[in-house]
Every structure is written in structure tokens, then in C-alpha cells.
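Colleague: Got a sequence here, can you model it:
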Amino acid sequence: MVDPSLYRPKNVPELPGVYRFKTQDDSVIYVGKAKNLKNRLNSYFTDITNLHPRTAMMVKTAAKVDWVTVHNEVEALQLEFTWIKAFNPRFNVRFRDNKTYPYLTLTLKEEFPQIAVTRGAKKKGNKYYGPFTHVWAIRQTMEQIIKVFPIRSCKDSVFRRHQLMKRPCLLGDIERCAAPCVARVDKNEYSQIVNNVLNFLNGNTKTIFNDLNYEMQKASQNEEYEKAARYRDRLEALNKVVELNAIVFDDETDADLIALAVDELHLSIQIFHVRQGQIKGERSFVSDRIDHKELPDHFEDLLTQIYGELEGDAIPKEILTNHELSNLENVTKWISENAKKSVDIRRPQRGDKKKLMETSEKNAEQNLISHKLKRSADLLARTKALEELAQALELEQAPLRIECIDISNISGTSTTASLVVFEDAIAQKKHYRTFNIKSFEGQDDPRAIAEVVSRRYRYLIDGEDAENSNKKSFAYRPSLVLIDGGIAQVNAARNALDELGLSEIETVGIAKRLEELWKPGAKDPIILPRNSEALFLVQRIRDEAHRFAVTKTRQRHSKKSLESELDVIPGLGEKKIKFLLDKYGSVSKIRKLDIKELAQNPGFNEKLATAILDGLQAETPSFDVETGEILS
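Modeller: Got it, this is the predicted structure:
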């Protein structure tokens, strides 16, 4: 790697522009833009130790940097997009779904246009509808359309063959095609069919319904019952297509709804395409998050990449997002220039658009969870994660059993430690344990860590598990102990293990920056690569430990609150307390009962009921067992 000080740029202008970091062989590895080039580039070289590890790696990998000044930020957006597309820099986030989604296409430049399912590059002169997530959905829609509007769906080669044969295909025989190949309709009549399809796909269905209904009634009055039946079938088919594309907004709504969900390692994107008030398509994908930009900046990059390749009608009137943009004015101006119309970019605050955005957000979050579950279930990925972790921590072998300890409390009280267990990189929930901190009150994470480590790993020495099946899992020796915390917490864990004579058990701390792992006594952290399976595994273990700790802390806090209210009431023992809570659900509901209603319970009388209700009139709040929320 090159010493960054050797290529630190000089005489950088204080102007807006776009810059490129390059390797020695001129490969572009990062593209960025700045309002002030001098300030931005200086930030990379002033103190490299303060940079995010991923950014620091980029600066050390590069060997040179150059730039181009522009007149304004809109030009900077355009040039940045062009360079990212041209060079595909490895340190830039690319929002790609790695899929080619199908579109419903009308080939309007042909003499007799066809309807077809297409993928890939779009051709000028064609009209595209979509994208659709599933090809079966678009084929189902197309089949319903040709039942109503007999537009041709054959390939050009098939069309020409039947022209020469002067005989229609099967679709022509069953009236699913107007058969222009054998001149059953002339060019004007066929154009009307195409216009009806366009009107329908653009959401203008009222006129089409009226026309078909009129023709059906007319044929019936003329006693042309077969013809009337055909129009009836077309109306039924049209209703089915309309149901597939239910109107969710008014007819004028033309918008893309884009939701972004993130964690430390991933970006999940969900897009709904609404045209003429109908959801015409949706798509979703998950990308690796290779830098630590804020969400508004990620959204700017996302919109630039999506709409940089589109123009005109392909860009909707509205782009609705679930987060604000940091550079909203310039992004809006740039996209509007591409669209050749005014485009409104905003976050919906109320109404149906906000509801659909909430749905989009949930989908993005669910897609993120599904992606992580799929990745964690992959045997090769799990094996690679353990190997990478062993290599990074310089372990002799892969850590097949990992235990992680997390401390949680509520305002310094009810301090609880969780211990979660992963074997072969898979969570073993039956081995999870919680520890109530007993040696002190208040908040002191290192001290709590020391207590938990001492209590848990003493079982490896004392052999208590031989007679105690409830703690059987404690007999298993972990390959690695992860501590959710920095150097102070991991040092406390290390000291506790050493006091037990278990110096062979490795222990590592997980810092706030997820990719930083701290070994006891270390001056610098171990940095895991952002896109590594090892980092993904550490994230899952840390998140699971935190979730488990918070849940148990809330339950303990709630239980203490309930016990403190009911236990002090004379004549109310453990069985009666359990009976009341099982029957009524919570102390707040018991408090609302009257004396007679409470006294009717078996084993209760008016004297005890009065004592209970008097005792519950105190101001002590009660808590929801699941959430820790104050109920009264």
C-alpha cells in the first residue's frame, strides 16, 4: 500500500467538482463530489486514523487523485453519475438488484404492433409497462388483455410466415388475435385495437367498459347472441385485469415510492411504481453497505443511479421517499432536467401515499431480514465466516462454539446479562442464559461483565453440571467469548477468565463500530473487511445478544414492579397473586375492579378485596411485561 502523504494533492481549488481516487495503474477505485474540493480532499489526508476503516483502506489503496471542477452542484451530480457508471469503482456503493425485470411491451413503430414480454435494454419507439417482479404475473395480465383486445402477440417471424401461408394461427382461429396477417382487419381497425390497449394500460378504463357494454347491448337487441356473448366474455376478462391492477390513488397519480432500510452491513431497497393511480410494478433488492454515509446521502446516491439512466415519461411526476434528502434542491433539479418536466421529490406525510410508503418500508425491512436469514443458512458462507474470523483473530482453529455476553439495564436498575450461544455459526437458543447482577446495584458494565464471566465459566472448573441437567450446556467449553463492548469490558472479561485459570479461552470485544474487534490490552482494534462473512456473523451474534438481553431486562423490571405492589398486601399470598394475574391479566385491570366483583372469586371475601384495592391505590406505576411501557 502507498503512503497517502506521498500523493496528497496540492493547490486544490475551493470550487465545486468531482474527484477520482486511482491506483498506480490508473484504475478508478472511488468517485465523489464536493461543494468545496479543497476542504473535501483535505479531509482524507489530515488524519487518516480518524477516517472510517473502509475509507482509510480506500485512501491507502489509492496512489493518486485527480478532479474536475464544475459550475454548480447539479453538474457535479451528473458528472459523478457518469463516472460511477463508466468506471464502476469498487469503493462506491452500487444499488443493483442483479436482475433483469420483465416489462409488458407494445412495439408501436411496427405497422401492426404486437404485445410482448421483454427484458433487457429498452428500444426507442416501444411503450413499456412495469417492471413486474414475477414473469407469471405479467403473462397472466397479457393473457387477460388479449381476451378483451385481440392484439397480436406473435413474433415477427411467425407473423411473416402466416402472411405467406395466408392462414391465421391458432390465436386467430379462436379470436384471441384480430389476424392482421391475413387482412381480417385493416390498418385503421387494428390501430383502434392498439389504442384501446394503450388506454387500458394507462388506466383509462371507463370509456372502454362503456363501449364494450354498448356493443353487447346492441348485439343482444339485434338478436346477435353469439356476438353479444363475445362482448360479455370480454367485459368479464376486462374486470379480471382491473382487479389485478386495483386503483389505489386518483387517476392522476404518477409516482415511484422508494423505501430504504439499512443495518451496519446492508441496504435494502423497495420500489412501488404507481401509474395512473394503479400499482403497475414493484421491485426490491439488497446491496452491501460499503461505507458509513447517512441515510439522506444514501438516498441521493440511489436516486442518482435509478433516474440517471432514464428520461422523459420513464420518470414519474412524483418520487416519494421514506427519508429526507440532504441535497434535495439539486437532486430535484437534475432529475427534472432529465425528465424534461417538473418532478416533485418528497416524503409523504399523510393519506394513502403515506400508507403505501409504510407498506414499502415494511417490505424493505422484511427483505433485509430474509436476505440475512438466507445468507446465514448457507453452509459455505458459515464455514467461510468462521475461517475468516479465525484468521483475523489469529486463532489456531475455527471457533465452532461462540458465546456472546451483553449487559442491559433500565435507567441503571434491573441490570441483566444475556449469554447467547452459536455453534457452527447457528444460534442455539436452548443454550441461552440470563444472569441477574447480584454483587452491586447501579450501572457498571465492566464490573457486571466480570461477575457474569466468573459465574458462567466457573462451571468448567467445578464440574457442577454432572449432577445438574438444567445447566448441562455450561459444561461445553467455548472456542471464543465475544463481549459487547470496548477495551474496558473485554479487559474485565479477560481478567475474570485468568483468575479462573482459563487463559486458553479467547475473548474479544465488539466496539460500537461493528467492524472493530478489540483484543485485551490492545492499542489498536482488529478491522474486519466490510463485505466479509466474518463481519456478518459478528453482527448477527451481537444483535441476537442485545435482543435477548433487552427482552429479559424488561421482563425482570416488569416482574419486580408487579411484585412490589401485590406482595405488600396483607392476606395475599403467592397463589392468590398468580390467580389474579392469570384471570385479569395485569395490575392495572385489577385496580379497575369493584369490591363485590373481586370478592366473588374463590378464596376471596369483601375484607380481602377491600385490602387489595386499597393497596393498589398507591402511585406506584406498573409496567407492560413485554415492552416495559408504563401502564398507569
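
Colleague: From now on I want contacts and neighbour counts done on CA atoms only, so please keep to that.
Modeller: Fine.

Colleague: and stretch 302-310, how far from the chain's centre?
Modeller: Centre-to-centre, stretch 302-310 and its host chain are 19 Å apart (CA atoms, centre = their mean, to the nearest Å).

Colleague: Go ahead and name everything in contact with it.
Modeller: Here stretch 302-310 makes contact (CA atoms under 8 Å, 6 or more residues apart in numbering) with 77, 78, 81, 95, 315, 331, 335, 338, 339.

Colleague: which two in those residues are spaced the farthest apart?
Modeller: Spatial extent of the contacts of stretch 302-310 (CA to CA) is set by the pair 95 and 339 at 20.7 Å.

Colleague: For the stretch 51-200 of the chain, which segments are assigned as helices?
Modeller: Under the criterion DSSP state H, counting those that start in this stretch, helices of the stretch 51-200 of the chain are mapped to 53-61, 73-87, 135-148, 156-165, 170-173, 187-201.

Colleague: hmm, back to that, compare the contacts of stretch 302-310 and tell me which has the most neighbours.
Modeller: Of all the contacts of stretch 302-310, the most densely surrounded is residue 335 (26 neighbours; neighbours counted as other CA atoms under 10 Å).

Colleague: Can you name the residues that contact residue 220?
Modeller: 227, 228.

Colleague: sec struct for it, please.
Modeller: Put simply, residue 220 is helix when judged by DSSP: H, G, I helix; E, B strand; the rest coil.

Colleague: now it: how far from residue 207?
Modeller: 20 Å (CA to CA, to the nearest Å).

Colleague: next one: residue 68
Modeller: Counting by CA to CA, the gap from residue 68 to residue 207 is 55 Å.

Colleague: And the next helix or strand past the helix or strand where residue 306 lies?
Modeller: Taking DSSP states H and E as the criterion, residue 306 maps to helix 295-307. Counting by DSSP H and E, the element after helix 295-307 in chain order, helix or strand, is strand 318-321.

Colleague: How about residues contacting that following strand?
Modeller: 254-259, 343-348, 357.

Colleague: could you redo the helices of the stretch 51-200 of the chain as TSV and give each row distance to residue 43?
Modeller: Shown next, in TSV, are the helices of the stretch 51-200 of the chain (distance: least, CA to CA, whole Å):
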stretch	distance to residue 43
helix 53-61	11
helix 73-87	19
helix 135-148	48
helix 156-165	59
helix 170-173	67
helix 187-201	51
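
Colleague: to compare against the first, here's another:
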Amino acid sequence: MADPSTYRPQPGSIPDAPGVYKFRDEHGRVIYVGKAKSLRSRLSSYFADLTGLHPRTRQMVTSAGSVEWTVVSTEVEALQLEYSWIKEFDPRFNVRYRDDKSYPVLAVTMNEELPRLLVYRGPRRRGVRYFGPYAHAWAIRETLDMLLRVFPARTCSAGVLRRHQQIGRPCLLGYIGKCSAPCVGRVTPEEHRDIVDDFCDFLGGRTDTMIRRLEREMGEAAEGLEFERAARLRDDLGALRRAMEKQAVVLGDGTDADVIAFAQDELAAAVQIFHVRGGRVRGQRGWVIDKVEATDTPALVERFLSQFYGEQATLVEVTDTDSDAAAVPREVLVPELPADAEAVTEWLSGLRGGRVRLRVPQRGDKRALMETVARNAAEAFAQHKLRRAGDLTARSAALQELQDGLALDSAPLRIECVDVSHVQGSDVVASLVVFEDGVPRKSDYRRFAVREGAEGGDVASIAEVTRRRFARFRSDGERQDAAERRVTEDAVAETLGGASATGSDTGTPAGVDPETGRPRRFAYPPNLLVVDGAGPQANAAADVLADLGITDVAVVGLAKRLEEVWVAGEPDPVILPRTSEALYLLQRVRDEAHRFAIAYHRQKRSSRMTRSELDDIPGLGQARRTALLKHFGSLRRLRAASVEEISGVPGVGRHTAEAVRRALSGEQEGRTERPTQERNEGGAK
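Modeller: Take a look at the predicted model:
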């Protein structure tokens, strides 16, 4: 941990001007970027008494090794430079408002001859209109399915479109009236684009015009006695109205706005944003972030606006800035104005390419919507804190359920699991994973190459791994007992006034390695040993523990077929409820052991399969092996080559060539002679 005083700049050397600053660690990596109206005032605050700093700020300044700054002329330039540096360096102490998931949008590929409607996730592309984001993909598909009745536009992929153009027959949607089938010429490309334009106008907020037009056409059809067409238009009107009900009007003036609200405490904050387009809520997003320093709401607003809209301006590349995908709407509603409100507004207007209003709603519909967004932020923040606390609560419940379900003396705070992996008995390996308090302790994971038990199947392999693991535990315990006896003898000798019985200080605590001072990884037994398998595997592990004299470790097997828990020595399995936290924890432990064993098995097979006869030749490194194989093309041709031909390869001398020739010819001779030798030995026996 670095001392901030070692890199603190002289107070007089810091300019009293606006600018952007960077903290770097001892390796030169940027770990934090910030901006300030006065660099001198802001940077001096980081070098105050450490005990008075925010916990994350204290961690940042003690992780840094240097600080540097850049002076700018205006606060807008500071905003731009701060965003650019955060994006370039991705500092680990800067809050990044990144989604933990990719929000889906409804995309319309206007850049194609036959535009397509699709649910889309990913970066924005030029020539494509986007509507959203939506919280769930199913919400888009439900709305799209409803609107295709009125706007039968293409939704198929390019491959499907080409296939139906070739066969001259439309797809199912074309037959049921949810596609105008431009692939077979039912409509021209121009007519299909008109349908797509109407679809975009409807989603863009021009709903009243569309409704009035359909009502007029329905009346004209009824007057002309075209009752089937009138009934179809009536059904289309119903579909449009149902789609509109899903997007209730929240702002009667048809405003395009983003409404932002926060919920926070001293260490974290939640932000919610509602995207309102044409007076209707078209999307919603939310984040929960950890605070880097003590931050009030105006500072949170400023940081969020700069990062969120800067990122949107980078991602969104559309030709129509009035679409739902515009980087910045005409109006941004916030709970409090940032300190540099004018600079932020100017920066946002530059991103939009037009005037942007940044304000706090005071009354009316916009104030009511702000309160709704604030309630959503508070709810998301409460759920976040409950999830954090719930993780600990769920683990505690799982351990308690295991204790009750398996009739253990205490909750299994340390669980170890053994799993075996092989392919038809070859390359048999095993894994040992450790969970403490329901959480993986990966530093204690171990893997085993099974030796004696490989030929006896999974039961013998599990017995071998259990014996090797607990034999080490017993040997560590014997060393601990010897150390404790020496400590007792020294104490007795000191009490009697004599010298130390051993002449050395053996006050190392039990379970601690006296050479490293660290706890021995397997100095303590698990409360519960889980093996992957049923009764025979569990009984084999229990028999090994009994032979070693270990009686305080419970052993169970978890069978994959029905997820039955087999307690060693019991004729019938324990059936834990499918929804129980205890069974879920056992499954996690078993699956982690399975993953770790398979990874080791693949690694071992890969190393064996890639091993070459050239690997053991002294003086032949990787570069020369590669050169030889590249020159001759295969090991067979290399084996047939003479010493002169081998030494002709660049970098290979005659001495090395002779070694290669000798090794390969000896290998070939061994291949022909070995069976004869074995037959002779067999006959002698």
C-alpha cells in the first residue's frame, strides 16, 4: 500500500484552473480520471488525512503511485477530455455505467432494398432505425406480432428471403397475412417500403394520424358495401389500439425526453432512466454502482450524463436524428442540476446537434413521472441490497438444511468434493474442490493423477484419492501433536527452573507452517466429504477414513440420475427437496468438482497427444524441432533421412543430427525387438 505523501505534488505547483487529472499506479496504469473547476482545490482534497476520506477514495489514493493533470480552457473541454480518457484507459476506480445485460431493441433495416423488422442487440449501425430499448425481448416480439397484422413487413433473414425467391413460394407468414411477401412479388419494393414507413411512423408516435386514416378507410369501405375489407380494417384498428395500450401516454404534449432519478447511500447509488418518445415510455434502464468518493446528487447527475450520453453518441450512428435511437433527446429531466449545468447543457447540445434542455421538473405530468422514476430507483436499490444480504442468508440456510437433512452434529462449514474423470479407463485423473461457508475456496483446489486405483474403476479411484488426501492430513496432525508436546515440555521445564527441553522456540500455532508462517491448506479436516456417485463410492471413501482412524468427517455421495444423497453405511438414500438450498449447494459443489476434473483430464490428454519422439533428444530445443519437421514434412521422412540430410537443415549441426538419427533409429529398433524380447521372457516364465 503506497503512502500518498510520497507522490503528493507541491501545492504551489498545481494550477488554480479547470482541467482533468489522472492517477496512475506504480506500473504506470491509469486507475482514476477526474475533472475539476480548480485542479489545486480538488487534488489537495485527495491528500488530506486518510481517515477522513471515503473508503473507495482511500483505496484509490493508496493504490496510486503518481498523479498528473492537463489544464483546459473551458469546462466543456474538461467534460470532453474526461470522457475520452475514461473511454481510452478504462480506469478501474471510475464508475462505468455499463449494463450487466444487453437491452433488446426493435431494429428496422432501412438500408436494405426490402427493409426487415427484427429484435436486435448490439452496436448501432448506420442506416438502421432503432426503437427501444425494451426491458424484455418477449415484449418486442409480442408487440411486433400484433402490428404485423396491420403492417405486414418482412421479418425473415437474408438467407430465408433468397431461398423463397428461388422457389417462388412465400413462407408461412406470407400465407397467413403477416407478411406482404415481397419475395414472390405480391408487392413491389416501393410498396413494401411504404408499409415499413407507416410502421416506423406508428412507433415514432404518429399514432393519431394512423388511427384516423384507418377509421376513414373503414367508413368508406362500409359505405361501398365492402364489408370484408371493413371488417379487416376494424380488426387492424383493434390491434393498433391494443398496441397503444401497452405504451400509455405519460406526457400529453408529445415530448421527447429522458427522465433520470437516483437512490443512494454513502457507499452505493442506483440510477433509473425512462426513455420517453412522443409522450410514451419506450424504454427503461437501470444501474447500481459503488461510489468512488463521497458524492452528492448533483455530482452523480453530472457523471452520469457525461458517461451515458457520451457512450450513446459513440454507439448510435443513424441517419435520422428524430428516431428513437437519437443519442440525446430534446429534453433531459434530472432530480437536481449539476454544478456545471451550463457546460453540461452545451456539451449535450453539441452531441445532439441541436438545442437540449436540462432541467428539474417542478409540477404537472413531468413532475409526476419523475416521482415514478424515483420510486423505481429506490425499489431497484432496495432489491440490490437485499440480494447482497440474501446471498449470505441463502448460504446460511443451505448449510443449516444440510445439517438437518443429513443429521450432522454441526453445520458443514467446510465441504470437500472428489470427482474422477477418464475416457474408458485411460488417463484417469481426479479433482478435489473445497467450499468454505458455501463459497468456493479455489486456492485449496487439488488435482490427482490416479495410479493404483486406475484399474479398479471409479470406486477404487475415489478410495485412492481419499487415502492420499487424508494421509496428508494425518501426517500434518502428527507434526502438530509433536510440536504441541515440545511446547508442553518446554513449559514444564521453564516452570521447574530448567532449560528448554528442545533448546528452540516452538510456539507456532497448530495448523501453521513454521517455515512460511501461513496456514497449512489441509491442516483441518472437512466437516463433509462429498463424492460423485452413489452408495459404493461413498462407502469406499468412508472405509478409507475408518482405516486412517478419522471419525469426525461425514461422507455422502451425490448420484446424478435422481440427485439422491447417499450417506455412507446407509442402505437407502436421503431425498432432499428439489427446491431446497441444501440440494442446490451440493449440486454446485459436485458440478465444480466435475468441471475441475474434466479440465485436468483434457490438459493431460492434450499433453500426451502432442508429445513427440523428438522431445527427449538432448540438445534439440523447440526451434530446432520445428525446423526439422518443417523441412522434412513428417516424422516418418525424418526417420528415413541420413545424418548428412539432417545436418543440412539450417541451425542443426552434425553432432545434433547424429543424436537425432541415433534416437530415431533406436526407437525403430526398439519397436521391432520389443515383442520378440517379451515373447522370450514369456517362454522362460
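
Colleague: ok so, going back, how about the helix holding residue 306 of structure 1, aligned to which bit of structure 2?
Modeller: Mapped onto structure 2 using TM-score structural alignment, helix 295-307 of structure 1 covers residues 297-309.

Colleague: Next, the mean deviation of the matching stretch compared to structure 1.
Modeller: In the superposition with structure 1, the average deviation recorded for stretch 297-309 of structure 2 is 0.9 Å (mean CA distance after the TM-score superposition for structure 1).

Colleague: for that stretch, the distance to its chain's centre please.
Modeller: With CA atoms, centre = their mean as the basis, stretch 297-309 of structure 2 stands 25 Å off its chain's centre.

Colleague: do stretch 357-371 of structure 1 as well
Modeller: That offset, for stretch 357-371 of structure 1, works out to 5 Å (CA atoms, centre = their mean).

Colleague: now stretch 138-148 of structure 2
Modeller: Counting by CA atoms, centre = their mean, stretch 138-148 of structure 2 is centred 29 Å from the centre of its parent chain.

Colleague: And the helix or strand hosting residue 544 of structure 2, what does it pack against?
Modeller: Using DSSP H and E, residue 544 of structure 2 sits in helix 535-547. In terms of contacts (3 or more CA pairs under 8 Å, 6 or more residues apart in numbering; DSSP states H and E), helix 535-547 of structure 2 is packed against helix 457-495, strand 528-532, strand 554-558, strand 565-567.

Colleague: Find me the equivalent region of the second one in structure 1.
Modeller: Following TM-score structural alignment, strand 528-532 of structure 2 has no partner segment in structure 1.

Colleague: Likewise for the first one?
Modeller: Using TM-score structural alignment, helix 457-495 of structure 2 lines up with nothing in structure 1.

Colleague: With the shortest one instead?
Modeller: With the alignment judged by TM-score structural alignment, no segment of structure 1 is matched to strand 565-567 of structure 2.

Colleague: hmm, back to that, quick one, which of the helices of the stretch 51-200 of structure 1 gets closest to residue 237 of structure 1.
Modeller: helix 135-148 (5.8 Å).

Colleague: buried ones in that closest one?
Modeller: By neighbour count on 16 or more other CA atoms under 10 Å, the buried set for helix 135-148 of structure 1 is 135, 138, 139, 141, 142, 144, 145, 146, 147, 148.

Colleague: can I assume the last one is in contact with residue 235?
Modeller: Right, the one you point to is residue 148 of structure 1. Yes. Counting by CA atoms under 8 Å, residue 235 is a contact partner of residue 148 of structure 1 at 7.1 Å.

Colleague: Specify which member of the contacts of strand 318-321 of structure 1 is nearest to residue 391 of structure 1.
Modeller: Nearest to residue 391 of structure 1, judged by CA to CA, of the contacts of strand 318-321 of structure 1 is residue 259 at 37.1 Å.

Colleague: what about the counterpart of the closest one in structure 2, distance to residue 83 of structure 2?
Modeller: Counting by TM-score structural alignment, residue 259 of structure 1 lines up with residue 261 in structure 2. Going from residue 261 of structure 2 to residue 83 of structure 2 by CA to CA gives 21 Å.

Colleague: now do residue 110 of structure 2
Modeller: 31 Å.

Colleague: Measure how buried residue 46 of structure 2 is and give me the count.
Modeller: Neighbours of residue 46 of structure 2 (other CA under 10 Å): 18.

Colleague: can you check the one 10 residues further on too?
Modeller: Neighbour count for residue 56 of structure 2, taken as other CA under 10 Å: 16.

Colleague: list the contacts for it?
Modeller: Each residue near residue 56 of structure 2 by CA under 8 Å, 6+ apart is listed here: 291, 292, 293.

Colleague: Tabulate those residues (TSV), appending neighbour count and secondary structure.
Modeller: Shown next, in TSV, are the contacts of residue 56 of structure 2 (neighbours: other CA atoms under 10 Å; DSSP: H, G, I helix; E, B strand; the rest coil):
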residue	neighbour count	secondary structure
291	21	coil
292	19	coil
293	19	coil
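
Colleague: As JSON lines, the residues you listed with distance to residue 587 of structure 2 would be great.
Modeller: JSON lines is the format used below for the contacts of residue 56 of structure 2 (distance: CA to CA, whole Å):
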{"residue": "291", "distance to residue 587 of structure 2": "35"}
{"residue": "292", "distance to residue 587 of structure 2": "37"}
{"residue": "293", "distance to residue 587 of structure 2": "40"}
